[in-house]
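Chemist: Provided below for reference: sequence and predicted model.
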Amino acid sequence: MNVTSISANLNAVQQRIADSSAAAGRAPQEITLVAVSKTKPVSAIEAAWQAGQRHFGENYLQEALEKVQQLHGKGIHWHFIGPLQSNKTRLAAENFDWVHTIERIKVARRLNDQRPSALSPLNICLQVNIDGEASKSGISPQQLPELAAAVAPLGNLRLRGLMAIPAPDNDPQQQRQTFARLAQLLDNLRRQLPDQHHLDTLSMGMSGDMDAAIAAGSTMVRIGTDVFGKREPGKQHHND
């Protein structure tokens, strides 16, 4: 895919964000677009960067590290949005600005301990399995208060909010209801942890359900296919 088509795709996604925001009575500036660049070459990320995109999401650490190194110094905000094993936390702590997929206190503590002191605190979201799917990562809504309370005091992490990947559903009303449940969970957390002043993030909404997510209060949408085009067969993934 060439620079022109990626730029056009980004413009189309930004327009969709603007339209969805207007329909919800929100400002488009409230929503950050994370371009999901997993499996895509550095050249595609550079094309998006040239078009003004600065937030990129990756699922696979080894693949991501090559991109982080090659694109160092470009002011990119790197988001890790894949499952994170405890033996890989150091790489994430040293190279990413955000981790969206925290579901275990062990992983959070390792990230906290391994975050370099020269870097600002690592922004994290707690991943909620909002529909209780056996195939999805994330904690249950019932487990959320305990995990949030354990993560909040960790000084090298900044608890920003929640992330979810709902079960596929083509009904916009059902999509919105699911996202509204996640938004309510974030409101509950704010009351539970009043001293956590950075609880401002709902990482929810992908290519197929972004409009419903924005209507329900999303502040960060993760879009891959609509920016970079379809992936090669066998490389599709839930998280875009």
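Modeler: On my side now, so go ahead.

Chemist: alpha carbons only for contacts and neighbour counts from here, please
Modeler: Noted.

Chemist: starting at the chain centroid, how far to stretch 10-26?
Modeler: Stretch 10-26 sits 18 Å away from the centroid of its parent chain (Cα atoms, centre = their mean, to the nearest Å).

Chemist: again, but for stretch 57-73
Modeler: 15 Å.

Chemist: and that stretch, what's buried?
Modeler: 57-59, 61, 64-65, 67-68 (16 or more other Cα atoms under 10 Å).

Chemist: report the contact partners of Gly82.
Modeler: By Cα atoms under 8 Å, 6 or more residues apart in numbering, Gly82 lies in contact with 58-60, 100-101, 239.

Chemist: give me the secondary structure label for it.
Modeler: Put simply, Gly82 is coil when judged by DSSP: H, G, I helix; E, B strand; the rest coil.

Chemist: in a markdown table: the buried residues of stretch 57-73, plus secondary structure.
Modeler: Formatted as a markdown table, the buried residues of stretch 57-73 follow (three-state DSSP):
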| residue | secondary structure |
| --- | --- |
| Gly57 | strand |
| Glu58 | strand |
| Asn59 | coil |
| Leu61 | helix |
| Ala64 | helix |
| Leu65 | helix |
| Lys67 | helix |
| Val68 | helix |
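
Chemist: and which of those residues is nearest to Arg181?
Modeler: Gly57 (24.0 Å; Cα to Cα).

Chemist: go ahead and confirm that closest one touches Ala35.
Modeler: Yes. Applying Cα atoms under 8 Å, one finds Gly57 in contact with Ala35, separated by 5.9 Å.

Chemist: in addition, the following structure is provided for comparison:
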Amino acid sequence: MTEPLEPVTEKDRRDELAANLEAVERRIADACAAAGRDRSEVTLIVVTKTYPASDVRLLADLGVRNVAENRDQEAAAKAAECSDLPLVWHFVGQLQTNKVRSVTDYADVVHSVDRGRLVTALSSAAQRQGRELDCLLQVALDKEADEGAGRGGVAPDAVLELAEQVRAAPRLRLAGLMTVAPLAGPYAGRPREAFERLMEISRSLRSLEPTANMVSAGMSSDLEDAVAAGATHVRVGSAVLGVRPRLR
């Protein structure tokens, strides 16, 4: 007969998160050293999707300042519950226009801007709320090989056109680029090369908008490749929070 699991106390969970954070920080520091970069050049964003607000509070107590969510319904409730904390909220999921008003209420940075209609919706919502919103263009590197391939994101050859739309949109700030290592196309299974390609696109973007220097790339499994390529932000979930049952 299986013994029932002991409940996890707040102290146990805090200790677990602290140990995981230390391990991730060590990975980032080692990757920076290997790439000849200063550790301060890379910001850790902890992806808290499916984990409770209590974990966000523990992370904040451990010094985390950047957290990310990918589903508005969960994110809105969690951000409201943690509104007293000194956090920067990143929205990293695919964003439908009917969720824009809610997302702009709590998100400081949207990583998944990939079409003109979304730019218009974000700008309108930000104007209504009197907020400035940082926007990253999500680049779909698999679309270099097949315009119809892959998940969300703008094709590399359409980045500058979309960037111009963001630059012209009131209350939006073009902050940089984001990508996820592709599962198909020429960069499948080659995250280092994918992130290096993103850096090439970033250099082109900065020729248009010099302050758009944020490059969000790399997750738990490939953050070293992202740091080596030059990413400024890495998005890490399971390596910090561990593998736990989903909330829903």
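Modeler: Great, that's in hand. None of the values given here were measured: they were computed from a predicted structure.

Chemist: hmm, back to that, just the closest of the buried residues of stretch 57-73 of structure 1 to Arg16 of structure 1, please.
Modeler: Out of those, the member with the shortest distance to Arg16 of structure 1 (by Cα to Cα) is Gly57, at 19.3 Å.

Chemist: hang on, the earlier thing: residues shared between the contacts of Gly57 and Ala35 of structure 1?
Modeler: Contacts common to Gly57 of structure 1 and Ala35, judged by Cα under 8 Å, 6+ apart, are Arg222.

Chemist: counterpart of Gln85 of structure 1 in structure 2?
Modeler: Aligned counterpart of Gln85 of structure 1 in structure 2: Gln96 (TM-score structural alignment).

Chemist: what number of residues lie near that match?
Modeler: The number of residues packed near Gln96 of structure 2 is 11, by other Cα atoms under 10 Å.

Chemist: tell me which element Ala231 of structure 2 is part of?
Modeler: If you go by DSSP states H and E, Ala231 of structure 2 is not part of any helix or strand.

Chemist: matching it against structure 1, which residue comes up?
Modeler: Using TM-score structural alignment, Ala231 of structure 2 sits opposite Ser218 in structure 1.

Chemist: how close does that match sit to Val227 of structure 1?
Modeler: Remark: distance between Ser218 of structure 1 and Val227 of structure 1 (Cα to Cα, to the nearest Å) = 19 Å.

Chemist: do the same with Ala164 of structure 1
Modeler: 20 Å.

Chemist: give me the more crowded residue out of these two.
Modeler: Ala164 (26 against 23).

Chemist: wait, doesn't the more buried one sit right on Val128?
Modeler: Yes. Counting by Cα under 8 Å, Ala164 of structure 1 touches Val128, with 5.3 Å between them.

Chemist: what touches both of these two?
Modeler: Gly138.

Chemist: chain center to stretch 118-134 of structure 1: distance?
Modeler: 8 Å.

Chemist: so which bits of it are buried?
Modeler: Across stretch 118-134 of structure 1, burial judged by 16+ other Cα under 10 Å covers 121-130.

Chemist: ok, now stretch 100-109 of structure 1?
Modeler: For stretch 100-109 of structure 1, by 16+ other Cα under 10 Å, it's 100-104, 107-109.

Chemist: circling back to that earlier point, ok, and the contacts of Gly82 of structure 1 in structure 2?
Modeler: Counting by both residues aligned by TM-score structural alignment, their matches' Cα atoms under 8 Å, the contacts of Gly82 of structure 1 that remain in contact in structure 2 are 58-60, 100-101.

Chemist: quick check, nearest of the residues you listed to Leu157 of structure 1?
Modeler: His100 (12.1 Å).

Chemist: re earlier: contacting residues around the match of Ala231 of structure 2?
Modeler: The contact partners of Ser218 of structure 1, by Cα under 8 Å, 6+ apart, come to 31, 183, 201-205.

Chemist: let's go with 7 Å and repeat that
Modeler: 31, 202-204 (Cα atoms under 7 Å, 6 or more residues apart in numbering).

Chemist: tell me which of those fall in strands.
Modeler: Among these, DSSP state E puts 202-203 in strands.

Chemist: and the strands in structure 1, which stretches?
Modeler: Remark: strands assigned in structure 1 by DSSP E are 32-36, 55-58, 77-80, 98-102, 122-127, 157-163, 201-203, 220-223.

Chemist: CSV for those, including distance to Ala22 of structure 1?
Modeler: As requested, these are exported to CSV (distance: least, Cα to Cα, whole Å):
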stretch, distance to Ala22 of structure 1
strand 32-36, 15
strand 55-58, 22
strand 77-80, 26
strand 98-102, 26
strand 122-127, 26
strand 157-163, 23
strand 201-203, 18
strand 220-223, 16
